[in-house]
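**Q** model this:
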Amino acid sequence: MLQLRLTLVTLGVEDVARSTAFYEALGLVRSPASTESASFFDVGGVVLSIYARAALARDAELDPEGEGFRGQSLAWNLGSEAEVDKAIVRMVAAGAGLVKAAERTVWGGYAGYVTDPDGHLWEVACNPGFPLGQTGRLRSSA
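**A** Purely as a prediction, here's the structure:
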């Protein structure tokens, strides 16, 4: 049986160069496999792909129209509340929009939300239920 593994997340964006610059401002390094129409970043064993929204929709044979909440979020988990605050400040300085300032959560963590330049929702969190390992990857306590 094949084991499901998340290997790549593609964000459909309006301006590949603008979004590439945003993620580079956060310290990500663009892969040599990147092209003018797509950027790839290693984000700890998963690849973040930046691709034109209309082209991505065409590839999936879907209508590219529609905005608003997209029914998903990406998450950046960190080891402390102070790191969460610092990361949110860094993202906003790079061009993110602040959606919700970080605060203590009902699930015992600390989290806030920002959007990248194309409105992709990012949760920035410290979650005691998912501690970080030595490599910065999540470890499920369950």
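**Q** use CA for all of it now, contacts and neighbours both
**A** Fine.
**Q** and residue 12, how far from residue 20?
**A** In this structure, residue 12 lies at 12 Å from residue 20, with CA to CA, to the nearest Å as the measure.
**Q** what sits in contact with each of these two?
**A** Common neighbours of residue 12 and residue 20, counting by CA atoms under 8 Å, 6 or more residues apart in numbering, are residue 50.
**Q** give me the contacts around the helix or strand harbouring residue 88.
**A** When elements are defined using DSSP states H and E, residue 88 is found to belong to helix 81-94. The contact list for helix 81-94, computed with CA under 8 Å, 6+ apart, reads 22, 25-26, 77-78, 98, 102, 110-112, 114, 124-126.
**Q** Proceed likewise with the subsequent sequence, for comparison:
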Amino acid sequence: MDQRLSLITLAVADLPATRRFYVEGLGWAPSVEAPGVLMLRAGEHLLLSLWDRAEFETEVGPIMTGPGLAPLTLAHNVAEDAQVEEVRNQARAAGATEIQPAERRAWGGYSGYFADPDGFRWEIACAPGEVNDVVLP
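**A** This next block holds a predicted model:
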């Protein structure tokens, strides 16, 4: 697996208020906007992905409010669906815990999730189109 991050995803309670903070307050320019999601360029090949909490929980799992998952994922994007499986296999061989098998997503890509030894969720994704255009070197 290449040593890089493609997206940092944060689950937010009020996406319109969060959008106002980053776009109007901090002056960041939206790179991708979709229902329930706002993505902002955070580096040459890095997006900060802000998700509505309900959308986040549907795809990733329950948000920790006590026991549970912290509302954060790390993503590693690849150019082809087959590479998703290659990276996931490599991660499993290194001791990652399988969280969700890779599957075709409603947003048009292909992705799956594993947890590192500390339980942090990683998404390995092929996201054809504007997301991969930004995050892939």
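**Q** TM between them?
**A** Remark: TM-score between the superposed chains equals 0.50 [TM-score structural alignment, normalised by the length of the second structure]; 81 aligned residues with a CA RMSD of 2.7 Å.
**Q** picking up where we left off before, which ones among the contacts of helix 81-94 of the first structure are found in strands?
**A** 77, 98, 102, 110, 111, 112, 114, 124, 125, 126 (DSSP state E).
**Q** neighbours of the fourth one, just the number please.
**A** Burial of residue 110 of the first structure, expressed as a neighbour count using other CA atoms under 10 Å, amounts to 22.
**Q** from residue 55 of the first structure, how far off is it?
**A** Look at residue 110 of the first structure and residue 55 of the first structure: by CA to CA, they are 36 Å apart.
**Q** same thing with the fifth one?
**A** When CA to CA is applied, the distance between residue 111 of the first structure and residue 55 of the first structure equals 33 Å.
**Q** so for the two, which sits in the more crowded spot?
**A** More crowded of residue 111 of the first structure and residue 55, by other CA under 10 Å: residue 111, with 24 against 16.
**Q** enumerate every residue touching that one.
**A** Counting by CA under 8 Å, 6+ apart, residue 111 of the first structure makes contact with 84, 101, 102, 103, 104, 105, 123, 124, 125, 126.
**Q** pick the one among those closest to residue 59 of the first structure.
**A** Among these, residue 123 lies closest to residue 59 of the first structure (CA to CA), at 27.4 Å.
**Q** surely that closest one meets residue 97?
**A** No: the pair residue 123 of the first structure / residue 97 is not scored as a contact, 12.0 Å apart, by CA atoms under 8 Å.
**Q** buried among the contacts of residue 111 of the first structure? Need that as a selection in ChimeraX.
**A** Of the contacts of residue 111 of the first structure, the buried ones can be selected in ChimeraX as follows, counting by 16 or more other CA atoms under 10 Å:
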select :84,102,123,124,125,126
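**Q** dump the contacts of residue 111 of the first structure into a markdown table; add distance to residue 47 of the first structure as well.
**A** Putting the contacts of residue 111 of the first structure into a markdown table (distance: CA to CA, whole Å) gives the following:
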| residue | distance to residue 47 of the first structure |
| --- | --- |
| 84 | 22 |
| 101 | 27 |
| 102 | 26 |
| 103 | 29 |
| 104 | 30 |
| 105 | 29 |
| 123 | 18 |
| 124 | 18 |
| 125 | 20 |
| 126 | 22 |
